[in-house]
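> structure, please.
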Amino acid sequence: MTFKTLFNEYINIFKDIQSNSEIVNKNNRFKNHIEPVIGTMEIESIKFKHCQQIVNNIIKVKELSPKTAKNVNAVVQTIFNYAIKNEYTEKNPANHVIIPKFDNKYNIDLSSEQIKSLIDNILTFENDMYRLIFIFALHGRRKSEILKMQYYQLDLTNDIYTIPPQKNKSRKYDSHEMTPLLASELHSYLKTKENIQQKDYLFLNENTNTYFKDIRKPFNQLKDLSNISKMRFHDFRHLLGTESIKKGVPIEHISQALGHSSIEVTQRYITKDAKISKKVVSSLLDTFVSKDEK
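Model (predicted):
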């Protein structure tokens, strides 16, 4: 059995229980990085050196990031684990691949004035549908979670919304109580809707009769209004995580708000601050040392 045959079998088995974006990502990583190196090789003949070559090509030849290499290698590992479970092979050579260390922390570069302007412009955004989409984004929801939201996910009696496993990255039920702002905007938005079915999308694109695939135009309009040149939609999540860390919100709480699978993922938002040491030591001195001694 070649690795390509094995990969196709895996995709066919899991395509109905994994999200479409996850399947697309695996296919792209296989086609662009994995297939050229080991696609036609028999799985029993694939060794550590071949898996390492995939990573080397990504970093040295294609000049892509170590994070990309890690994601691609994860696909190879997954496929070999599938093969082991089916007793096609007994080894997983991708487990031993060496990937250069990289900093996975992220800090969105917006000033306090820009953040205030962004929030102000969201709350006054003229189109009520896009305004609600942006408010959901302020609450830490991923773009796909927002755009694919359906009415069955809303508990309007208790003002709770749920992101089911098939619609989030943690693959667990993810429930959130609405803030007064979100609840108010949502109830106001729903007053304009009629004949709602539970399976209907909350944000329906009437031109295609399905969910929106692209909202770049209103998002660019929001950035222009807020005098922000560089910002991705996903940066709403980074904004919530980074600013909450600065405010001293417990990381466990931030992790739950963002729907992370583990606290380790949330720790990307913790950035080194040159003033931290001074603050920590000053706190100790203020507590235990008299003013005359300092």
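
> contacts, neighbours, all on C-alpha from now
OK.

> if I look at the closest residue in space to Gln197 that isn't next to it in sequence, how far off is Lys193?
Using C-alpha to C-alpha, 6 or more residues apart in numbering and skipping the chain neighbours, the partner closest in space to Gln197 is Tyr151 (7.1 Å). According to C-alpha to C-alpha, to the nearest Å, Tyr151 stands 11 Å off from Lys193.

> now the other sequence, so there's something to compare against:
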Amino acid sequence: MAIPKTTKTNYPGISYYSDSQKGKVFLATFTINKKKYRKIIGYENDEFKTNAKIAFLKKESMKNEIENNTYIKKDLTFKQLWELYLEHLINSKSVSQKTLINKKSVYNCHFKTKFDNLKINTIQTYNIQQFANDLLKTKSPKSVDNYLADLSALFKFAIKHKITTNNPVILVDKPKYDNTREYPLDFVESKRLFNTIINFKEPLYKDIFTFLLHGRRTGEVLNLTWDMIDFEKRTYTIKYEINKAKKNMSYEMTDELYNIFINIEDKDGYVFKSLVTGAKIKNLRWAWDRILKEANINKSMRIHDLRHLIGEISLNNTDNSMEVVAAILGHSSTRPTRRYAKVQQKVAAQGIKKVFDTLK
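Predicted coordinates for the structure are as follows:
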């Protein structure tokens, strides 16, 4: 049926014509990807008592729904889907820049040659399983499991946007592995390492590694900026963009941290800056090697193990509870330290003080 001549309203893309039974019949007109849409959106005597404003809101909702489903092309290749997925991650800002870089690297190194030109709806569990089995010949089970997780996230995205109905990763036999790592040092070695750090002769790295001894992750420390520090409240906040919990995490400063922060002269930008470039420090490996050498630690010890040092000493050499350790380390779920209640900043600060007093 041909649509009669319409009259424009004050709302963009909304016009109407009159009908003897329905009253004003509202039409929505909009364009997406050079394709023009013209649809009846409601009428004056319907259950919503549609008027021009309601018609406009309905039009915007319909437009968003269509835009969100512009991906629906049943013949998309893996490469095309990956590009859409990456664009979504960038626009939604749902992952960090570091995660984006990592995903791009995984795609280029592992997914591209294997899947790039395959139609997304032709990829079966068998293909994914063969991919995983081949990788296990040269990669660790943990790495392969991570790659499968990336693939699964991609297919979930495709299902959400109705590009496919199947996630072939779900039925893959994933590699089994034990990801636990035993803390390598005994109490005497831990104490020696701790005291080497807090007395280290290089002031910048002494400050950084002392901060790490408070249970913080390397990225949290190196990305700390002065706007995250509140001297009046004696607190610092690790913002959601730079922590694993993906939410702002606030901590009370210990006396050691307060003295570190207050004595840094340049209180602009990053807290810890390179002595050479003045920019953010990107690598602590060489300083860490010097610390281990000075502490006479010959065992395999990662910087991240300083978090384990705090947890180990807390649980075995102080009366700190699981709840306190969880608060010190900034765990956002109960998994790393079983079940724990919310602990106030002051309690966490008192817990780290007990660890420091034990190791000094």
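
> count of residues packed around the aligned partner of Lys143 of the first structure in the second structure?
In the second structure, the residue matched to Lys143 of the first structure (TM-score structural alignment) is Thr218. Using other C-alpha atoms under 10 Å, Thr218 of the second structure has 20 neighbouring residues.

> equivalent analysis for the one 5 residues further on, please.
Summarising burial for Asn223 of the second structure: neighbours were counted as other C-alpha under 10 Å, giving 20.

> so who does it touch?
Contact partners of Asn223 of the second structure, counting by C-alpha atoms under 8 Å, 6 or more residues apart in numbering, are 242, 270-271, 280.

> quick one on the thing from earlier: of Tyr151 and Lys193 of the first structure, which one has the most company?
Neighbours per residue, other C-alpha under 10 Å: of Tyr151 of the first structure and Lys193, the larger number sits with Tyr151, 16 against 9.

> pretty sure that one is touching Leu202, no?
Yes - Tyr151 of the first structure lies in contact with Leu202 (C-alpha atoms under 8 Å); the separation is 5.9 Å.

> shouldn't Leu110 of the first structure be within a helix?
No - assessed with DSSP: H, G, I helix; E, B strand; the rest coil, Leu110 of the first structure is coil; it does not lie in a helix.

> that one -> the second structure?
So, by TM-score structural alignment, Leu110 of the first structure is matched to Leu185.

> Lys85 of the first structure now?
Aligning on TM-score structural alignment places Lys85 of the first structure opposite Lys160 in the second structure.

> neighbours of its match, how many?
12.

> check the gap between it and Asn68 of the second structure for me.
10 Å.

> repeat for His214 of the second structure
44 Å.

> what about the helices in the stretch 101-250 of the first structure?
112-123, 128-138, 143-147, 180-190, 216-225, 235-246 (DSSP state H, counting those that start in this stretch).

> which helices and strands does the first one pack with?
Right, helix 112-123 of the first structure. helix 128-138, helix 216-225 (3 or more C-alpha pairs under 8 Å, 6 or more residues apart in numbering; DSSP states H and E).

> quick revisit: His214 and Asn68 of the second structure: which is more packed in?
His214 (25 against 13).

> need the contact list for the residue nearest to Arg307 of the second structure when sequence neighbours are not counted.
Closest residue to Arg307 of the second structure in three dimensions, ignoring its sequence neighbours and counting by C-alpha to C-alpha, 6+ apart: Gly215, at 4.9 Å. Residues counted as contacts of Gly215 of the second structure (C-alpha under 8 Å, 6+ apart) are 306-307, 310, 328-330.

> map Ile303 of the second structure onto the first structure.
Counting by TM-score structural alignment, the partner of Ile303 of the second structure is Phe233.

> hmm, its match is touching Lys143, no?
Yes - using C-alpha under 8 Å, Phe233 of the first structure is in contact with Lys143, at 7.0 Å.
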